[in-house]
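S.K.: the sequence and its predicted three-dimensional model are supplied below.
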Amino acid sequence: MGPYGGHVGFVHVLAPDVVKEIVSGVASATTMGAMTVASDAHLLSLDDWRARGEDNGARVELQEGVLIVAPRPTAAHARMAFSLATQLADQIPDGFEVLPEVDVIVDPRTPATVRSPDVILRSTAADDSAITPDQVVLAVEVISPGSRRTDRVTKRSEYEDVGIAHYWIVAEDRTLTALDLTPAGYVETTFTGQFVVSSPWELHISLDG
């Protein structure tokens, strides 16, 4: 294996000293899909994640110890996420807040999983030192090219397993899938245009323009 490592399945396995170089390079990408990066020595722990240094503008998550590195969102993606965050912030009760792109520690055990939803809703009384699933009232993901399976399948399963009560997925065609947690798992409802959801509270949402 050369200095740039090899491949295992679809996961790029690189020598540790190359990881930061890859993260830096992906930061300038605009069209490529998400890339997975793992250390040749081991899958990453939560401590490894916290010690990784600057991401240089790339969007980075951790999935079962593997770094998932993606370009920054497109303008359309950012516009939709901002619109939803603004609409939520205008309607939620006192004592709650809307936060964009913060790290949520989905699983602290090694190999760790850390996600960065486009938007989360949580209590203002929650601990700022580490955001955990029990703090998250609602997580929102806006699908980007290359993220469809991750958002619809992988993150859905992760968020359901750790008890995130409400998960919204917004597709490229401006369709919102609202997932509400029940004892049997997530129950799915689909919305378009302008609509009202009843949970976590009554919220008037518009996906138009």
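M.R.: Sure thing, it's come through. Numbering: from 1, shown residues only.

S.K.: C-alpha from now on. contacts and neighbour counts both.
M.R.: OK.

S.K.: number of nearby residues for the nearest residue to residue 123 once chain neighbours are set aside?
M.R.: Using CA to CA, 6 or more residues apart in numbering and skipping the chain neighbours, the partner closest in space to residue 123 is residue 96 (4.2 Å). Look at residue 96: counted by other CA atoms under 10 Å, it has 14 neighbours.

S.K.: included below, for side-by-side comparison, is a second structure:
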Amino acid sequence: MSLPLSASWPGHLLDLAQWDALPEDTSRQIELAEGVLQVAPKPILLHQRIVMRLAARLDDAADGRWEAFPGVEIVIEDAPAATVRAPDVVLVRPDISVTVPRWTASEVLAAIEVLSPGSRRLDRIVKLHEYADAGIPTYLVVDPGPPVELTEFELVDGAYRQVALHRGAAELRLGVTLDLDALT
């Protein structure tokens, strides 16, 4: 998507079809929240390193239970004012189609966000509630620190409950052990 810097465009709330019709823009990170474009600068290199290493380690440890994908879109709400998010990493069942442009939240086993200076509130508060409302069973938030911390949330009765705060070696409820310091 190559978007003008004018605040007046597109000037209305977007649905999923209108979102799809926007031109591609790889210079920024763009999500759709209740029909409104949210634009952020591309993440810094440390953020990208953590995402790459985290996705690789989770994919390697999956034992056929899931596949890990970085930066793919998921539809949180397909409504006249749609919400489409692009978590830093998502885990999906290995038998799910990879030929679709994006997945629905019901197809996602876990969403993982790595905090950046401009995303801390969005990732810790807004997305926490959006992903829970959408029914994503597990939400992980990585704070690059130092020290690197991983907060693990589990969906219980429609809301996330924090089940662990990890530093160093993280033994996740997903059955995976991660060396958090090795992510940076």
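M.R.: Arrived safely. Only a predicted model underlies this, so the values are computations on that prediction, with no experimental measurement involved.

S.K.: quick one: TM-score?
M.R.: After superposition, the two chains reach a TM-score (TM-score structural alignment, normalised by the length of the second structure) of 0.89; 176 aligned residues with a CA RMSD of 1.8 Å.

S.K.: against residue 159 of the first structure, how distant is the residue nearest to residue 123 of the first structure?
M.R.: Residue 96 of the first structure sits 20 Å away from residue 159 of the first structure, going by CA to CA, to the nearest Å.

S.K.: before we move on, what about residue 127 of the first structure?
M.R.: In terms of CA to CA, residue 127 of the first structure sits 19 Å off from residue 159 of the first structure.

S.K.: so who does the aligned partner of residue 158 of the first structure in the second structure touch?
M.R.: Aligned against the second structure by TM-score structural alignment, residue 158 of the first structure finds its counterpart in residue 130. For residue 130 of the second structure, the contact set (CA atoms under 8 Å, 6 or more residues apart in numbering) comprises residue 76.

S.K.: wait, a strand at residue 130 of the second structure?
M.R.: No. According to DSSP: H, G, I helix; E, B strand; the rest coil, residue 130 of the second structure belongs to no strand; its state is helix.

S.K.: where does the aligned residue in the second structure for residue 55 of the first structure fall, secondary structure wise?
M.R.: Residue pairing (TM-score structural alignment): residue 55 of the first structure is matched to residue 25 of the second structure. Applying DSSP states H and E as the criterion places residue 25 of the second structure outside every helix and strand.

S.K.: state the distance from residue 173 of the second structure to residue 17 of the second structure.
M.R.: Plainly put, residue 173 of the second structure is 37 Å away from residue 17 of the second structure if you go by CA to CA.

S.K.: repeat for residue 60 of the second structure
M.R.: Taken as CA to CA, the span from residue 60 of the second structure to residue 17 of the second structure is 35 Å.

S.K.: and those two? Which one has more around it.
M.R.: For residue 60 of the second structure and residue 17, the more surrounded residue by other CA under 10 Å is residue 60, and the numbers stand at 14 against 11.

S.K.: aligned partner of that one in the first structure?
M.R.: In the first structure, residue 60 of the second structure lands on residue 90 (TM-score structural alignment).

S.K.: is that match in a helix, a strand, or coil?
M.R.: Of the three states, residue 90 of the first structure takes helix under three-state DSSP.

S.K.: can you pull the contacts of it?
M.R.: By CA under 8 Å, 6+ apart, the contact list for residue 90 of the first structure is empty.

S.K.: check residue 43 of the second structure too.
M.R.: Here residue 43 of the second structure is in contact with residue 116 (CA under 8 Å, 6+ apart).

S.K.: how far away is it from residue 51 of the second structure?
M.R.: Here residue 43 of the second structure is placed at a distance of 10 Å from residue 51 of the second structure (CA to CA).
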